[in-house]
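[1] Give the three-dimensional model of this entry:
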Amino acid sequence: MSLSATHSPARPSAPLAPPVWIERGSRDYGRVGLALFLAGFSTFSLLYCVQPLLPEFARSFAIGPAESALALSLTTGFLAFAIFLAGALSQTVPRRGLMFASMAAAAILNFVAALAPNWHAFLAARALEGLVLGGVPAVAMAYLAEEIDPRHLGRSMGLYVAGTAFGAMMGRVGMGVLTEIASWQTAMALLGLVDLAAAVGFALLLPASRNFVARRGLDARHHAATWGTLLRHRPLLRLYGVGFVLTSVFVTLFNYASFRLSEPPYGLGQTAISLIFLVYGFGMFASSLAGGLADRFGRRPALAAGLALMAAGILLTLLAPLPLIAAGIVLVTIGFFTAHSVASGWVGRLAGASKSHAASLYLLFYYVGSSVTGSVGGWFWEHGGWPAVVGLTGALALAGLALALGIADRRAA
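    Alright, predicted model coming up:
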């Protein structure tokens, strides 16, 4: 059952007239797809560009693996908080302007981080970057759910998630390769320039909202009531739990895979380690395919399949041969992007008129998982090595699978 059928306190922000959908095959449908691809690319290349550099930070700043992980965990933690605020703010300002401002400010802050004189200044810049990036993910999900014909929402959400996969891949791989050629500071500054250009392209491409009506003022009681209702909606709450699991597993695994592969018996260099992130290409394919399959065959089977693939891939990384570790990482990547694409679209379908609030809650859980478990995973790595990391992430993947199987997949939802 849609949330709108049970949620009376939250007045819908959509117009009373029938919505004017953007249909697949139209010119605007293509523009939306490309613009949101750029938004996903920009957000996730900036967010995750530091991940292959964690061993470099540990050496350069004389810190431990868990502390070096703060370069990512602090950013995602502030992003989780900012998404909450952006979900409310986006009800009062045009969606396109808010997303553009967030993308541009985050790109500029990447320059600031590159010029930081010490570790604490660097972390401060990364925290601010996470704070301003909050204007993109929740608003992008809400925009798609409001503007795209529901029959094609899964496919459009899959393309957005594909952009996040491409951005995360290019941010990670680019950082690793450029750091071998120049310094990590130069690499981060160049990425900031690329993402500033992506922000401009996004603003030029994205059509203005057709079905969004801005509210006047920030009605705190309305937002609190809406979030409270959403947290009592059991299918949505399960999806929020799945979001927490997805980034907990994915970020933790990749964070400490870099340390594992830089040590004996592998001893891989920075470029070789960063090339592992090319597996995100599989994620781009999986996210685009998963949206269409979920639209056609049902969301619960697609979501459960993604989580099962993640669990299988985690177990495979326990084996010593490097090709088998790489195969495990591929399975985890395909499973992650499959599950995230399906869960993202499902949240919008279940939320009724409260799409922005529901998206902000999903992404709050999603990034808290990255921030908290990504750091906690450092303790497991330092005290139990790779088997401990596998135990942590494997248990989380199974918990996510249990949550997914408990969600009723009603096609009308």
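
[2] C-alpha only now, for contacts and for neighbours.
    Fine.

[3] quick one: the helices in the stretch 1-150 of the chain?
    For the stretch 1-150 of the chain, the helices defined by DSSP state H, counting those that start in this stretch occupy 27-48, 54-60, 65-68, 70-89, 95-114, 119-133, 137-147.

[4] In the second one, which residues are buried?
    Yep, that's helix 54-60 we're talking about. 54-58 (16 or more other Cα atoms under 10 Å).

[5] Kindly report the same for the longest one.
    With burial defined by 16+ other Cα under 10 Å, the residues of helix 27-48 counted as buried are 28-48.

[6] now swap in stretch 255-262 and tell me
    So stretch 255-262, judged by 16+ other Cα under 10 Å, has buried residues 255-262.

[7] For those residues, give me TSV that also has distance to residue 243 and secondary structure.
    Shown next, in TSV, are the buried residues of stretch 255-262 (distance: Cα to Cα, whole Å; DSSP: H, G, I helix; E, B strand; the rest coil):
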residue	distance to residue 243	secondary structure
255	18	helix
256	20	helix
257	21	helix
258	23	helix
259	25	helix
260	26	helix
261	27	helix
262	29	helix
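
[8] Now the second one, please; I'll put the structures next to each other:
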Amino acid sequence: MIEAKTRAWWRATAALCLGSFLVFINLYVPQPLLPALKTTFEVSTLGVSLLMSAATLSLAFALLIFGPLSDAIGRETIMRVTLVAAGALSLLLAVAPNFETLLLLRLVQGFVLGGLPAVAIAWMGDEFDKPALLSAVGLYIGANSLGGISGRVVGGFAATLGGEAAAFLTVGTMTLLGCLLFWRLLPNSKAFVPKPFELRQALRDLAGHLRTPVLLAAYVLGGLNFLIFINQYSYITFRLAAPPYQLAAGALGLIFLTYLGGTFGSTVSGRLAQRFSPARCMGAGILILMLGTGVTLLSPLWLVMLGLLINAFGFFLCHSLASGWVGRYAQGARGSASALYLVFYYLGASVGGFWLEPFWRWAQWSGVAVGSWLLLGVTFFIALGLYRFERRENQR
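    All right, here's what the predicted structure looks like:
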């Protein structure tokens, strides 16, 4: 087993963090481009938002496929091949002749982008001892958010300088060059033992998780919260691209720096949960997300940015604790329980446009805020239910 802070640990962790960065830079590069792509291809706001929804939907499906598949054929091959495919697809996105082709390529890209997230932590579990695993996972998750921020910022500035195609071309080239380093850094597995793929057992495990109320509640809470959080960012780009703001794609990319509030939220979540309890902090995170949404209704751009910063803190505070809740209360098959949380998480992202679009058509950004508050009210009551369960557990 690889021990923490050794040369082998640093090398493997650097490889997986790089891979994570490359996955999320590809996943989120179109988001600041949505207003420009809407104009270029003459589609509706809902239609162009499908570029994000299609990718997250197929990514959610891929998590269910690649995880069990990696148990049978190994994990390095899946990570290496899918990363190269993701970079190649970004290059194809740069030359897509029409919106239908662009959407189809994003659907396929989302699927291959699911390869590394589905198996990376399992690879760490095979190869690292427990202290090494805990240290590496924290860095890996940090690379997720850094990749998401970078994809939007790089994509926005590349589009400002050379058009939307330049954004996909830049990210695709970065990914393929990064793959060379990823392949070189990632060591071959030494502890992996292949297991035959047992579909029946996998389905029984998934069904068991869905029949467990405290797990299902966490799945729904995480999925609905992400539905609101990620799609708010899509619709805010349309608001800020229009008068009186009229921000270009490069400036729109910078609004995603507010994700850094989420980095702080996830960092302090553990300490807050130890002091106040996980479920109580989940509820607080949702209330903070509702507050931030209210702040974004104000007109000054700096207050809109402040509202998004507050949103990111509240969302990631809740998300970190909800995902940890699943690991804590899953009765066996914890890997599939955590994978199922991510499936709900990305399914929420993929259907959010269908929920918020009618509110956008009704009252633009004010309507989006109303639609957000309605679902966040639901997730807040779910958090209250988890808090009641938590109190009963603590009294035993």
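
[9] that older thread, any chance of the helices of the stretch 1-150 of the first structure in TSV, plus distance to residue 351 of the first structure?
    Output for the helices of the stretch 1-150 of the first structure, formatted as TSV (distance: least, Cα to Cα, whole Å):
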stretch	distance to residue 351 of the first structure
helix 27-48	21
helix 54-60	38
helix 65-68	37
helix 70-89	13
helix 95-114	18
helix 119-133	23
helix 137-147	10
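
[10] Out of those helices, which is closest to residue 188 of the first structure?
    Between residue 188 of the first structure and the helices of the stretch 1-150 of the first structure, the shortest separation by Cα to Cα is 5.8 Å, and it involves helix 95-114.

[11] Which strands and helices lie in contact with the closest one?
    On a contact count with 3 or more Cα pairs under 8 Å, 6 or more residues apart in numbering; DSSP states H and E, helix 95-114 of the first structure meets helix 27-48, helix 119-133, helix 137-147, helix 184-205.

[12] how does it look with 7 Å?
    Helix 95-114 of the first structure sits against helix 119-133, helix 184-205, with contacts defined as 3 or more Cα pairs under 7 Å, 6 or more residues apart in numbering; DSSP states H and E.

[13] so of those helices, which one's packed in deepest?
    helix 119-133 (a mean of 21; mean count of other Cα atoms under 10 Å).

[14] Give the aligned equivalent of residue 29 of the second structure in the first structure.
    Counting by TM-score structural alignment, residue 29 of the second structure corresponds to residue 49 in the first structure.

[15] show me the contacts for that match.
    Contact criterion Cα atoms under 7 Å, 6 or more residues apart in numbering gives 171-172, 175 as the residues in contact with residue 49 of the first structure.

[16] Count the residues that sit near residue 373 of the first structure.
    Residue 373 of the first structure: 23 surrounding residues under other Cα atoms under 10 Å.

[17] Which position in the second structure pairs with it?
    So residue 373 of the first structure corresponds to residue 352, using TM-score structural alignment.

[18] Could you confirm that match falls within a helix?
    Yes: counting by DSSP: H, G, I helix; E, B strand; the rest coil, residue 352 of the second structure is located in a helix.

[19] In contact with it, which residues?
    By Cα under 7 Å, 6+ apart, the residues touching residue 352 of the second structure are 227-228, 231.

[20] Thanks again, I'm all set now.
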